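>>> Here is my input; please provide its structure:
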Amino acid sequence: MTTSEENEGSVPSERYFSNVGAVAAILGLVIYVVSAVLHPWTPPHETEAAFADYAAEPNWVLAHLGELLGILLMCAAVIALTWRLRRGVSGVWAILGGAAMVACASVYAVFIAVDGVALGILVGRWAQAGPERQELLYETAFAVRQIEAGLFSVQWLLFGVAAGLFAGAFFTGARTAFRLGWLSGMGWLSVGASIGALSFGIVQAQTAGSPTLRWPSRPDCTSA
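Got it, this is the predicted structure:
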């Protein structure tokens, strides 16, 4: 066996990794979309109605676990893309983008634990509780909802960072005439995704997903 053959056998196959990544991307997207359809679509700022729909949804946990699986599969596809772009200057941007995407998926996993498990349990108890306990459980569920909103905003901010880093990878990787169009197009698509995700994450952090909710003004602690 030659040295080049030994080196090829010691690292993952780029073609096979790309094929696995493509399958993971398609499968992840399908699973995520199907799971999202199972999720109640009540506007989140209509909190009481949303909680009632969440409590009545028998597939609440299953839908959220499906969404998580879809995101993890799409994250695997991004890791495969990172491996493909690993060479040269573009590899620096791709590796940083892949790391940001892994961080994004990790935050999303925590988000699913809060939204898909903790909130589901609380709204279920709220729906079944007597009048004397409903207000307390409602406020508790609402507090958990704000943690969920915070995680959701951080997730989108990390996705925006990852997309921006991959834009750098695509632009620096566009070296030949054949690859220029494809990589440049992906670069500009990543720029748009980055701007959109960062903007959404900021808005989400400011409003907690509600068009009517804003940060309360600070109390005047200097007055007697």
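>>> alpha carbons only for contacts and neighbour counts from here, please
Will do.
>>> need the longest helix for the protein.
The longest helix of the chain (DSSP state H) is helix 131-173.
>>> Let me see the contact set for the nearest residue to Asn59 once chain neighbours are set aside.
Closest residue in space to Asn59, ignoring its immediate chain neighbours: Leu38 at 7.1 Å, by Cα to Cα, 6 or more residues apart in numbering. By Cα atoms under 8 Å, 6 or more residues apart in numbering, the contact list for Leu38 reads 59-60, 63.
>>> how far is whichever strand or helix holds Val37 from where the chain is centred?
For Val37, the host element (DSSP states H and E) is helix 14-38. Helix 14-38 sits 14 Å away from the centroid of its parent chain (Cα atoms, centre = their mean, to the nearest Å).
>>> And it, what's buried?
The neighbour-count check on helix 14-38 (16 or more other Cα atoms under 10 Å) flags 17-18, 21-25, 28-29, 31-32, 35, 38 as buried.
>>> to compare against the first, here's another:
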Amino acid sequence: MRMRSASKVGSACAIAGVGLLFVGTYLHPMEADPNDPAAAFAEYAADHAWVASHLMQLAGVASMVVALLLLAEQLKSRKGSSVARIGAAGAVVSLALAAALQAVDGIALKAMVEAWAAAPALQKEGVFHAAFAVRQLEIGLASMFCLSMGFTATVFGVALLEDGAFPKWCGGLGIVGGLSTGVAGVVIAYTGFSGLAMAINMPANFLLLLWMLVLGGFMWHRGGAVLEQFQV
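Sure, this is the predicted structure:
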């Protein structure tokens, strides 16, 4: 009964996390080229929902991490035990990186671009370079977050394949989404928020969110005890 309850809670967290990330991303301004600092900074400075949207994104990641940790607890007594433990560790690291990323992007960068927008003409260049330095920290954290989250999803996908509690394609979807997210992290590390990085990262994020929705659906409808029927 306790495992069934944990499965329901995990399901709710997975679905809520996807919803929070979707809304937070929807509120994020996206018209300016993120690899054009001046244009991007001007857009960010004018956005009044910036901090709220980034806190919402962080809450979404936290909610999904809770879902993965609850899933790992279920898998620990099954075939995917050791792999699930690695996935749980990756999930915790991913949450820490997400918090650092949103502290830099959602709070520090916002303060810097507002200071740049309001600075007198003679001071603008200096403040711009300071904001650009914060932007580089954001890029570094975004790269590490993608690598960590990609690793975590891939490991959980492998755990699900080994365990047999979910359909094989569910584990496969996690692996594909995780690997593509990891690739996005590497590209961001080398090129920043380039067109290529965004072209890889956006579909990869979609796959991960789809995977979380699928996990949430199965965890809700089947629960801990009912998942036994899929055991091989």
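>>> TM-score of the superposed pair?
Comparison of the two superposed chains (TM-score structural alignment, normalised by the length of structure 1) gives a TM-score of 0.83, and 196 aligned residues with a Cα RMSD of 1.7 Å.
>>> ok, the equivalent of Ala159 of structure 2 over in structure 1 to Tyr138 of structure 1 distance?
If you follow Ala159 of structure 2 across to structure 1 using TM-score structural alignment, you land on Ala169. To Tyr138 of structure 1, Ala169 of structure 1 is 46 Å away according to Cα to Cα, to the nearest Å.
>>> Who has more neighbours out of the two?
Ala169 (30 against 19; other Cα atoms under 10 Å).
>>> Next, the contact list for that one, please.
Ala169 of structure 1 makes contact with 85, 89-94, 187 under the criterion Cα under 8 Å, 6+ apart.
>>> quick revisit: with respect to Phe152 of structure 1, which of the buried residues of helix 14-38 of structure 1 is nearest?
Tyr32 (15.9 Å; Cα to Cα).
>>> Tell me who's in contact with the closest one.
Counted by Cα under 8 Å, 6+ apart, Tyr32 of structure 1 has contacts 66-71.
>>> Spatially, what comes nearest to the most centrally placed residue in structure 2 if we skip its sequence neighbours?
Centroid check for structure 2 by Cα atoms, centre = their mean gives Val61 as the closest residue, at 5.4 Å. Excluding the flanking residues, the one nearest Val61 of structure 2 by Cα to Cα, 6+ apart is Gly17, at 6.1 Å.
>>> The one you found matches what in structure 1?
By TM-score structural alignment, Gly17 of structure 2 lines up with Gly28.
>>> Settle this for me: its match is touching Ala76, isn't it.
No - using Cα atoms under 8 Å, Gly28 of structure 1 is not in contact with Ala76; the gap is 9.2 Å.
>>> Which residue, other than its chain neighbours, is closest to Ser53 of structure 2?
Nearest non-adjacent residue to Ser53 of structure 2 (Cα to Cα, 6+ apart): Gly24, at 4.4 Å.
>>> Give me the distance between the one you found and Ile139 of structure 2.
19 Å.
>>> same check, this time on Val214 of structure 2
From Val214 of structure 2 to Ile139 of structure 2 the distance is 30 Å (Cα to Cα).
>>> Check Asn205 of structure 2 too.
According to Cα to Cα, Asn205 of structure 2 and Ile139 of structure 2 sit 16 Å apart.
>>> From the neighbour counts alone, determine which of the two ranks first.
Set side by side, Asn205 of structure 2 and Ile139 show more neighbours around Ile139, with 22 against 18, by other Cα under 10 Å.
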